[in-house]
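**Student:** Got a predicted structure here, sequence first:
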Amino acid sequence: MKVDRPVIGGPCWAELGTSDLEAARRFYGHLFGWRGETDPRQEAGGYTVAHLGDAAVAALSPLYQESQPVAWNVSFLVADADATAGKAEATGATVLVGPMDVFDMGRFAVVLDPGGAAFQLWQARAFPGAGLFNVPGALGWVELMTRAPERAVVFYRALFGWSVDASEHYTQWGLDGADFGGMVAMDEKFPPEVPAHWLPYFAVADVDAAAATATEAEGTVLMEPTSVPEGPRIAVLRDPQGAMFGVHRAADYQD
């Protein structure tokens, strides 16, 4: 990820909805060295911010609705959550939640893109988003998994003004020349019950060691550590409660 701070239109936060908050705290603390701080306000519902040092890097939260899946969610920074949610609807998306205020921290909405992938909009007030990117334990890349790649290009270009760098193998998203994510077309290798989704990748010092650590902590390796031709070394993992996420070698994005 060449984006190293929250910028309008770019990824600014990753948030886990989990069925076992304490187990998730232990797992990710062991894997990434995160220190969790739970918001003491009753209205926060146990929302827990993960830190590396003093920097907020991600969040863990209980499931707030029975229909909510155990999954990682990606937030994109916007100047106006209401206007962007309206634009998303006009471009073929569905607004699932909000827009609504989160204390004095900001305003957010949950959107389902035309291909069925959920993501969040974040209008920052007191909380700007993650304080670190691209270092071990911090967000380093975001990837859209979709069965409607052509429609996704049209939608996200219109909504956020993203640039699209596409080859026959992979499509990358960017802002002002800085790439921050990509897109994978879901084919027959993906079971039909797996929905379209956004997958966060967290930077690690050693992908193979991270995969081994996740396994020791009762996680699962879904994609073994792999070196992408002319790209990073990556792996896709699943935590003990079932949430999928990726890891990539931090050194591969230090250019």
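**Tutor:** Okay, I see it.

**Student:** can we go C-alpha only for contacts and neighbour counts from here?
**Tutor:** Noted.

**Student:** Residues contacting the helix or strand that contains L199, please?
**Tutor:** If you go by DSSP states H and E, L199 is part of strand 197-204. Identification of contacts with strand 197-204 by C-alpha atoms under 8 Å, 6 or more residues apart in numbering yields 14, 32, 72-74, 116-119, 134-146, 210, 244-250.

**Student:** right, and W72 touches L16 too?
**Tutor:** Yes: with contact defined as C-alpha atoms under 8 Å, W72 counts as touching L16 (4.3 Å).

**Student:** Please identify every residue contacting each of those two.
**Tutor:** A243.

**Student:** Now do L96 against W198, distance only.
**Tutor:** The gap separating L96 from W198 is 16 Å, by C-alpha to C-alpha, to the nearest Å.

**Student:** Neighbour count for these two, which is higher?
**Tutor:** W198 (24 against 14; other C-alpha atoms under 10 Å).

**Student:** what's the burial count for the closest residue to F108 other than its chain neighbours?
**Tutor:** Closest residue to F108 apart from its sequence neighbours, by C-alpha to C-alpha, 6 or more residues apart in numbering: W122 at 4.6 Å. Number of residues near W122 (other C-alpha under 10 Å) recorded here: 32.

**Student:** can you pull out the helices in the stretch 101-250 of the chain?
**Tutor:** In the stretch 101-250 of the chain, the segments counted as helices under DSSP state H, counting those that start in this stretch are 149-160, 207-216.

**Student:** one step back: contacts only, for the residue nearest to F108.
**Tutor:** By C-alpha under 8 Å, 6+ apart, the contact list for W122 reads C12, S75, F76, L77, V78, A81, G106, R107, F108, A109.

**Student:** same thing with S19?
**Tutor:** For S19, the contact set (C-alpha under 8 Å, 6+ apart) comprises P62, L63, V70, Q241.

**Student:** and here's the other structure:
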Amino acid sequence: MVRSRHLLGAVIATTLLAAPALAKDAAPLIGVGAQYDTTHVYVAPDDVEKFATSFLATFGGLSTKQVVATVTPAPSSTTSQLLQTPVGTVSLFGFKTPIPYPFGAERTGYLVTDLDAAIKAARTAGADVVVAPFLDPIGRDAVIQWPGGVNMQLYWHTTKPSYAAFQTVPDNRVYVSPDRVEAFTRAFLRFSKGKVVSEDPKAPGVEIGRPNDHYRRLRIESVFGRMTVLVTGGHLPYPFGREMTGYEVADLKATLDKAKATGATVLVEPFTSDKREQAVVQFPGGYVAEIHAPSK
């Protein structure tokens, strides 16, 4: 339930773009859909209600009933609920006990059709299983780590869920080093049977808080939704690298006004790049998110 990165560049891009064709025969399609994938948000218990109120007021949507449960294989206790919005879902946790390692480092939870098959596919693709499968109150979970140190949770429900599709699919924003981006991308494509839909070796540095520089950016799409891979050397001004998800909205200004009115702080004022108006916001409790809208 814990669910709750000029010739050489062209050669690399061609290799990555070709990878999905190979990947389609490597593993069964085990994803369910983007609306079943969540960002994991951990806040202090006193901030749970403030975060939920601000997040839902900003994006719309509803929360499931809050429960108190053990959602890790080691003893622990946390409040747990889903915040389901038209632009992305959050698994929200307010741990009442210390958080067992390595929980809190996993960025997302992906629903799969078969957990054992998903783990086998992840291992075959090159991932490590850092938390072996365990039972939670409504199913089974495991935590995997991709090359480059990207942790994700895989989960399966005893009772099959049914959620409405998103109005806009969020971006899973993954920061990876130049040393590991090829290994990460190949592994994730093989697992997800996804594809690289764009690759820019000289993306505008303003997107990572360095307006006088450039960096490499890849965008991936799969049954698990969208992923933006930001390839950097780690010289990132705050808050870049802290945001795990990018939410697409119709009107950025109106969305930011809603966020500020309910206790959120705009950490990076709006700027335009890659046909998007973008900003970075921190919600009550500390969760940092990128928000963007198609540029006008």
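**Tutor:** Done, it's in. What you see is a predicted model; the values in this text were computed from it and never measured.

**Student:** List the TM-score for the superposed pair.
**Tutor:** Once superposed, the chains reach a TM-score of 0.73 (TM-score structural alignment, normalised by the length of structure 1), with 237 aligned residues with a C-alpha RMSD of 3.7 Å.

**Student:** Show the buried residues in the contacts of strand 197-204 of structure 1.
**Tutor:** Among these, those classed as buried by 16 or more other C-alpha atoms under 10 Å are 14, 32, 72-74, 116-119, 134-146, 210, 244-250.

**Student:** what about the residue of structure 1 most remote from its centre, distance to G106 of structure 1?
**Tutor:** Most distant from the centre of structure 1: Q42, at 25.7 Å, with distances by C-alpha atoms, centre = their mean. Here the distance between Q42 of structure 1 and G106 of structure 1 works out to 18 Å (C-alpha to C-alpha).

**Student:** cool, and T220 of structure 1?
**Tutor:** Distance from T220 of structure 1 to G106 of structure 1, counting by C-alpha to C-alpha: 34 Å.

**Student:** Kindly report the same for E143 of structure 1.
**Tutor:** For E143 of structure 1 relative to G106 of structure 1 (C-alpha to C-alpha), the value is 24 Å.

**Student:** Repeat that for A117 of structure 1.
**Tutor:** On the measure of C-alpha to C-alpha, A117 of structure 1 and G106 of structure 1 end up 23 Å apart.

**Student:** For the top helix by length along structure 2, grab the matching residue range in structure 1.
**Tutor:** The longest helix of structure 2 (DSSP state H) is helix 7-23. Using TM-score structural alignment, helix 7-23 of structure 2 lines up with nothing in structure 1.

**Student:** L112 of structure 1 matches what in structure 2?
**Tutor:** Aligned against structure 2 by TM-score structural alignment, L112 of structure 1 finds its counterpart in Q145.

**Student:** Quick check: nearest residue in space to its match, chain neighbours excluded?
**Tutor:** Nearest non-adjacent residue to Q145 of structure 2, counting by C-alpha to C-alpha, 6+ apart: N151, 4.3 Å away.

**Student:** just T78 of structure 2 next, same as before
**Tutor:** Among residues not flanking T78 of structure 2 along the chain, F95 sits closest, at 4.0 Å (C-alpha to C-alpha, 6+ apart).

**Student:** That neighbour contacts T79, correct?
**Tutor:** Yes: contact status for F95 of structure 2 versus T79: in contact at 6.3 Å, counting by C-alpha under 8 Å.

**Student:** Those two: which is more packed in?
**Tutor:** F95 (21 against 17).

**Student:** can you list the helices of the stretch 101-250 of structure 1 in TSV and add distance to G181 of structure 1?
**Tutor:** Formatted as TSV, the helices of the stretch 101-250 of structure 1 follow (distance: least, C-alpha to C-alpha, whole Å):
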stretch	distance to G181 of structure 1
helix 149-160	12
helix 207-216	18
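
**Student:** For V71 of structure 2, see how far away the residue nearest to T78 of structure 2 is.
**Tutor:** The value you get for F95 of structure 2 to V71 of structure 2, if C-alpha to C-alpha is used, is 10 Å.

**Student:** who's in contact with M183 of structure 1?
**Tutor:** M183 of structure 1 neighbours (C-alpha under 8 Å, 6+ apart): E143, L144, M145, T146, P149, Y170, T171, Q172, W173.

**Student:** Repeat the analysis, applying 10 Å as the threshold.
**Tutor:** M183 of structure 1 makes contact with 142-146, 149, 152-153, 164, 166, 169-173, 198-199, according to C-alpha atoms under 10 Å, 6 or more residues apart in numbering.
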